[in-house]
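A.B. asks: give me coordinates for this.
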Amino acid sequence: MNLEPYATPETVEAIYQHYKDKRKNEHRPHLGGSQIGNPCSRALWYQFRHAWTPNFDGRLLRLFETGDREEDRVVANLRAVGVTVWERDPETGKQVRFEACGGHFALSLDGVGEGFAESSKPHTLEFKTMNDKNFKTTKNMGVKKSKPIYWAQCQIGMHLAGMERCYFLAVNKNTDEIYGERIKLDKAEAKLLVSKAESIVYSALPPAKLHEDPSNWQCKFCPYWAVCHGCKIPEVSCRTCSHVTPEKDGTWSCAKGKPVVTCDEHLYIPQIMPKDFEVVDAGDDFVEYEDQDTGEIIRNKGNSKEIFDGRMQT
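C.D. replies: Here you go, the predicted structure:
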């Protein structure tokens, strides 16, 4: 019997690396409706402000691709049993998309379906793949209790699309079993979710942390832990700069009159800097910090990239 620990073969590592290499590290320009059910508004604010790029490994990126491929299969399954499915906007050729907050908040549907055995009314469509454990929990408890983030996504989709039902379909990745649930629109909850999105989009400062304890399990597994609880400095982006403002029409304005591209006048929003950075002086175009751990004085004025690069090395 071979008791040697398994080592990932070079060929498999190369496959995973391929997924990492081909991934575009482009931030989504809007706050996504698929995540609005996240209980941590601060994490959503970091996402919207392009404060940090989550580092997904190649295996996980391949898993995302598997989910995308399954969507096409489910659409084919629905059509095979007589359901009419629109998975693309006929005008754009892209996913059916709805917006709020002038476009700062948006959601793309997996599709719209009509002609189900249960109802002839049109439904928004949401497809997911799940491992066996999550699938069984969802099957036993329903989407709202087992997957509240998915449920919120369905609510936003129905609300923005002006529909009253969503057909949620989940595929068990272990057994290929399909779970289906017709979710009703909760108008009051959907409006609260839109209000939540508005508060995040138009907030100049990051919302309160969900937990002050960095070891809390919800925080430890958050992709923004490094900038929220850790010592990392957020990425240099127009959206992490004190000079920019998200406008009601979906655009961004710059107090310096610059086009919204990162420039040499970038000035970090002080409230997103590491917890050990204490503001000791500030003006219209600079902020000075003292590193409480080392006593170092750090002056942010036209040098955000250097500050970011320096902190990434620690």
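A.B. asks: all contacts plus neighbour counts: C-alpha atoms, from now on.
C.D. replies: OK.
A.B. asks: how near is the nearest residue to Cys222 once chain neighbours are set aside to Met141?
C.D. replies: Counting by C-alpha to C-alpha, 6 or more residues apart in numbering, Cys222 lies nearest to Ala43, which is 7.8 Å off, once chain neighbours are set aside. Separation of Ala43 from Met141 (C-alpha to C-alpha, to the nearest Å): 27 Å.
A.B. asks: kindly report the same for Tyr150.
C.D. replies: For Tyr150, the distance to Met141 - C-alpha to C-alpha - is 13 Å.
A.B. asks: neighbour-wise, which of those two wins?
C.D. replies: Set Tyr150 next to Met141 and count neighbours by other C-alpha atoms under 10 Å: Tyr150 wins out with 22 against 12.
A.B. asks: could you also give me the structure for this second sequence? I'd like to compare it with the first:
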Amino acid sequence: MATIPEPANATVQAVYRLHEQRDAQAGHRAHLGASLIGHPCTRYLWLTWRWAHKEAFDGRMLRLFEAGRQFEARIVAELRAIGVQVSEVDANGRQWRVNDHGGHFGGSLDGAALGLPEAPATWHVLEFKTHNAKSFADLKAKGVQAAKPMHWAQMQTYMGLTGMDRAMYIAENKDTSELYSERVAFDPVEFERLRARALQIIESPEPPPRISNDPAWWQCKTCAMHPICHGEQAPLVNCRTCAHSTPVMDGAGGWRCERHNTAIDTGRQHSGCAGHRYIPLLLERIAEKVDAWDEPGGNAAVRYRMADGAEFVNGAPPHFSSVEIRAAKHKAMLADPQVQRIKADFPDARMVA
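C.D. replies: This next block holds a predicted model:
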């Protein structure tokens, strides 16, 4: 019998691409998430909050994340079946969501529960997670605070912002479907520390210190921010990485462009504008800021000096736009005299790689 020639796993690859396209369209999270606030590196949190990079996951991993969300629906149904009252919405009929610091910090609860067998009269924040076998065994051996400190910090934030003083953490071993549950008590001191950390990140106009200045440090070398934090990759170009933008503590998570004296909605924050000028410390691995000025027409310009003394300017033509700085694979080209002469002679010329 003849075999029909066809691309290997074409259907599977199409499914993966579907998830990748959906993820790309989702853009960046607008707020600093409670699910991240327990991360060990404050600089990582700031770079994430400022949209310096968006980690791209392949379709298989995105499906795995989706499986975790499907577990949430399953465990809610099971809790209700054993007589637990599970609330997935707040008193206003909206998904349980909490926010703080002008709407810039917060997250969404998996739900709230009353009637859990361990403490039937106490409301609990619900947090559901899935684990592989190794992670699940570690969780059972150490407990959530030691094994998964980011999950513990997430629950502390949710308890503090809802007024509940207990949380129920329910985990599933993805390999065996075994469940693990743990009640977590509210720690008001830790909650205030996490709130203060979030506010520090939100209010800081520049990136905080790294967790380590060693690129090979174990917490750095596998970090998604490594090329920006320890390498010469320039961050994404959007309003959050622009020196002109400022978060507004208006309760709605707003942002403002100080250059144009206008509010910036989330859509415009993603796209940015031609007036984008990098927050100088975001380029510190490439060059040092030595000067800044306003040019005719209201355009800002920032001069940078590289380690060898050569200079380039982040500004309007004939200088280099932020898009060009990010695109340049070899950053030394930005200060190359011949490249700069071409830019001066042909104002519409653009560096594309």
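A.B. asks: superposed, what's their TM-score?
C.D. replies: Once superposed, chain against chain, the TM-score is 0.92 (TM-score structural alignment, normalised by the length of structure 1); 306 aligned residues with a C-alpha RMSD of 1.9 Å.
A.B. asks: which residues touch the residue mapped onto Val143 of structure 1 from structure 2?
C.D. replies: Residue pairing (TM-score structural alignment): Val143 of structure 1 is matched to Val144 of structure 2. Shown in contact with Val144 of structure 2 (C-alpha atoms under 8 Å, 6 or more residues apart in numbering): His151, Trp152, Glu182.
A.B. asks: just send those residues back as CSV, with secondary structure too.
C.D. replies: Below are the contacts of Val144 of structure 2 laid out as CSV (DSSP: H, G, I helix; E, B strand; the rest coil):
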residue, secondary structure
His151, helix
Trp152, helix
Glu182, strand
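A.B. asks: what does stretch 106-124 of structure 1 contact?
C.D. replies: Residues outside stretch 106-124 of structure 1 that contact it (C-alpha under 8 Å, 6+ apart) are 30-34, 71, 82-88, 95-100, 125-127, 154, 156-158, 161, 163-167.
A.B. asks: residue range for stretch 172-181 of structure 1 in structure 2?
C.D. replies: Under TM-score structural alignment, the alignment places stretch 172-181 of structure 1 onto residues 173-182 of structure 2.
A.B. asks: give me the residue at the spatial middle of structure 2.
C.D. replies: Nearest to the mean C-alpha position of structure 2, counting by C-alpha atoms, centre = their mean, stands Thr48 at 3.7 Å.
A.B. asks: measure it to Arg240 of structure 2 for me?
C.D. replies: Distance from Thr48 of structure 2 to Arg240 of structure 2, by C-alpha to C-alpha: 10 Å.
A.B. asks: and what of Thr130 of structure 2?
C.D. replies: Taken as C-alpha to C-alpha, the span from Thr130 of structure 2 to Arg240 of structure 2 is 32 Å.
A.B. asks: more neighbours, these two?
C.D. replies: Ranked by neighbour count (other C-alpha under 10 Å), Thr130 of structure 2 and Arg240 place Arg240 first, with 25 against 22.
A.B. asks: the strands in structure 1, which residues?
C.D. replies: 31-32, 84-86, 97-100, 105-108, 111-114, 123-130, 165-172, 178-184, 244-246, 252-254, 277-282, 287-291, 297-300 (DSSP state E).
A.B. asks: nearest to Pro9 of structure 1, of those strands?
C.D. replies: Nearest to Pro9 of structure 1, of all these, is strand 123-130, at 26.7 Å by C-alpha to C-alpha.
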